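> Attaching a predicted model along with its sequence, questions to come.
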Amino acid sequence: MSAVLSAAPAAAAEAVAHFSARLTFETDVSDVHADLHAAAEGLIVVDSRSEESWKQGHIPGAVHLPTDQIAERALGLIRTDATVVTYCWGPGCNGATRAALAFARLGYRVKEMIGGYEYWVREGFTVRTATGLLARPADPLTTPVSAVSCGC
């Protein structure tokens, strides 16, 4: 008996709908990095973590707006015609999901950055800390260490 096939795979049309929907709700750190580097118009990256976490390190150019402050402060900080990308710590945290939901409830177009801050750092991208910019070596378990992107 196959563990993989213990639940039958979806029909192709259902798979297209499912995976297309996921891409409308999610983005990854590599795509966010590329868009920030290219200064993509209308993209706002929001760090939804605490003040302490923000100070520990954050994505350069991100706006700091903790999840519990989005409902009261977002409209004063973030253009309503922007596409908001939320992030939190990483895959073990659903803070970015909660932040994306809060933005959606306010009428924003929003995506969640899967992988969060953890994968941003693990891919070797620059972060801003209290002492300045910092980049760590790329983690070979998450990205090719000798290439700009994984090519996926």
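In hand now; what should we look at?
> C-alpha from now on. contacts and neighbour counts both.
Fine.
> what residue lies at the spatial centre of the protein?
Met113 (1.6 Å; Cα atoms, centre = their mean).
> Go ahead and report the secondary structure state at that one.
strand (DSSP: H, G, I helix; E, B strand; the rest coil).
> Against Lys111, how distant is Ala99?
10 Å (Cα to Cα, to the nearest Å).
> and for those two, which residues touch both?
Thr86 (Cα atoms under 8 Å, 6 or more residues apart in numbering).
> Comparing these two, which residue is more hemmed in?
Ala99 (29 against 26; other Cα atoms under 10 Å).
> for that one, helix, strand, or coil?
Look at Ala99: counting by three-state DSSP, its state is helix.
> Ignoring the adjacent residues along the chain, who's closest to it?
In space, Ala99 comes closest to Thr67 once its chain neighbours are excluded; the distance is 5.0 Å by Cα to Cα, 6 or more residues apart in numbering.
> got a list of what that neighbour touches?
Counting by Cα under 8 Å, 6+ apart, Thr67 has contacts 48-49, 95, 98-99, 102.
> So it versus Pro91, what's the distance?
17 Å.
> Kindly report the same for Glu72.
26 Å.
> Same question for Ser146.
Taking Cα to Cα, one finds Ser146 at 24 Å from Pro91.
> who's more crowded, these two?
Pro91 (15 against 9).
> Look up the closest residue to the more buried one, ignoring the ones flanking it.
Pro91 sits nearest to Gly115 (Cα to Cα, 6+ apart), 5.2 Å away.
> Confirm for me that the one you found is in contact with Thr27.
No: shown here, Gly115 and Thr27 do not form a contact pair, counting by Cα atoms under 8 Å, at 9.2 Å.
> another structure for you, compare them:
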Amino acid sequence: MTSQMITTDNPVLRVPPASPAAAAAYFGASLAFHADVSDVAAVLEGDADPGFVVLDSRSTASWEQGHVPGAVHLPTALIAEQARDLLDPAVPVVTYCWGPGCNGATRAALALAELGYQVKEMLGGFEYWVREGFAFETWEGSERRPSDPLTAPADAEDCGC
């Protein structure tokens, strides 16, 4: 059965899958634009220079509620005016906002790209940073919550993906 012969009563396959070449191009491009929370955390926990800076694009109240340790705070609305003072244009930037239901990190990444920065968006944002059990900072100090077993393995270093 070819992809053109798929029946329309199957909602998953109503629109046929892309060709393998198109899928490889799409998913390869996706990885060029996105970073995984676990990958960002693993690199930041290392001793070496990560080779990128993490940018929190949320409001000051949100930043104080909790943020990734070492992140730069620069709300999206201030990027055009302040990015050059806070970020080295030669260093890639990984943006994040609240979580997957928010496109603030996408808007921040767009604003930075328009200024000439290399940029990726951290999928899952601050929500998944916390849900996966990584340490975060608040206005009161450092915190860490147990990982949510729906987002991270309970008894393993990583998910193996």
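That came through, no problem. Remember, it's a predicted structure, so these values are computed and weren't measured experimentally.
> List the TM-score for the superposed pair.
The TM-score (TM-score structural alignment, normalised by the length of structure 1) is 0.97; 152 aligned residues with a Cα RMSD of 0.8 Å.
> ok so, going back, ok, Gly115 and Thr27 of structure 1, which is more surrounded?
More crowded of Gly115 of structure 1 and Thr27, by other Cα under 10 Å: Gly115, with 22 against 17.
> What's the match for the more buried one in structure 2?
Here Gly115 of structure 1 is matched to Gly124 in structure 2, going by TM-score structural alignment.
> Which parts of structure 1 are helices?
Secondary structure of structure 1 (DSSP state H): helices at 12-25, 29-37, 51-56, 70-77, 95-105, 116-122.
> Give me the buried positions along the longest one.
What that stands for is helix 12-25 of structure 1. Residues Phe25 are the ones in helix 12-25 of structure 1 that count as buried (16 or more other Cα atoms under 10 Å).
> swap in stretch 45-60 of structure 2?
The neighbour-count check on stretch 45-60 of structure 2 (16+ other Cα under 10 Å) flags 52-58 as buried.
> and what of stretch 77-88 of structure 1?
Using 16+ other Cα under 10 Å as the test for burial, stretch 77-88 of structure 1 gives 78, 80, 83-88.
> Could you point out the residues of structure 2 onto which it aligns?
The aligned range for stretch 77-88 of structure 1 is 86-97, by TM-score structural alignment.
> Any idea how far apart the tips of that stretch sit?
18 Å.
> ok, and what's touching it?
The contact list for stretch 86-97 of structure 2, computed with Cα under 8 Å, 6+ apart, reads 35, 51-58, 72, 103-106, 108-109, 116-126.
> Look up how far Val54 of structure 2 lies from the closest residue to Met122 of structure 2 other than its chain neighbours.
Distance criterion Cα to Cα, 6+ apart; nearest residue to Met122 of structure 2, sequence neighbours excluded, is Ala35 at 4.7 Å. When Cα to Cα is the yardstick, Ala35 of structure 2 and Val54 of structure 2 sit 11 Å from each other.
> what about the counterpart of Asp68 of structure 1 in structure 2, how many neighbours?
Aligned by TM-score structural alignment, Asp68 of structure 1 pairs with Ala77 of structure 2. Ala77 of structure 2: 15 surrounding residues under other Cα under 10 Å.
> Could you measure from Ala77 of structure 2 over to Ser30 of structure 2?
Ala77 of structure 2 sits 25 Å away from Ser30 of structure 2, going by Cα to Cα.
> ok, now Ala83 of structure 2?
24 Å.
> Quick check: the gap between the aligned residue in structure 2 for Thr129 of structure 1 and Pro20 of structure 2.
Alignment note (TM-score structural alignment): Thr129 of structure 1 maps to Thr138 of structure 2. To Pro20 of structure 2, Thr138 of structure 2 is 45 Å away according to Cα to Cα.
> same question, Phe33 of structure 2
In terms of Cα to Cα, Phe33 of structure 2 sits 20 Å off from Pro20 of structure 2.
> and what of Ala90 of structure 2?
Counting by Cα to Cα - Ala90 of structure 2 and Pro20 of structure 2 are separated by 34 Å.
> try Ala32 of structure 2
Distance from Ala32 of structure 2 to Pro20 of structure 2, by Cα to Cα: 18 Å.
> wouldn't Arg131 of structure 2 be in contact with Arg144 here?
No: taking Cα under 8 Å as the definition, Arg131 of structure 2 is not a contact partner of Arg144, at 9.6 Å.
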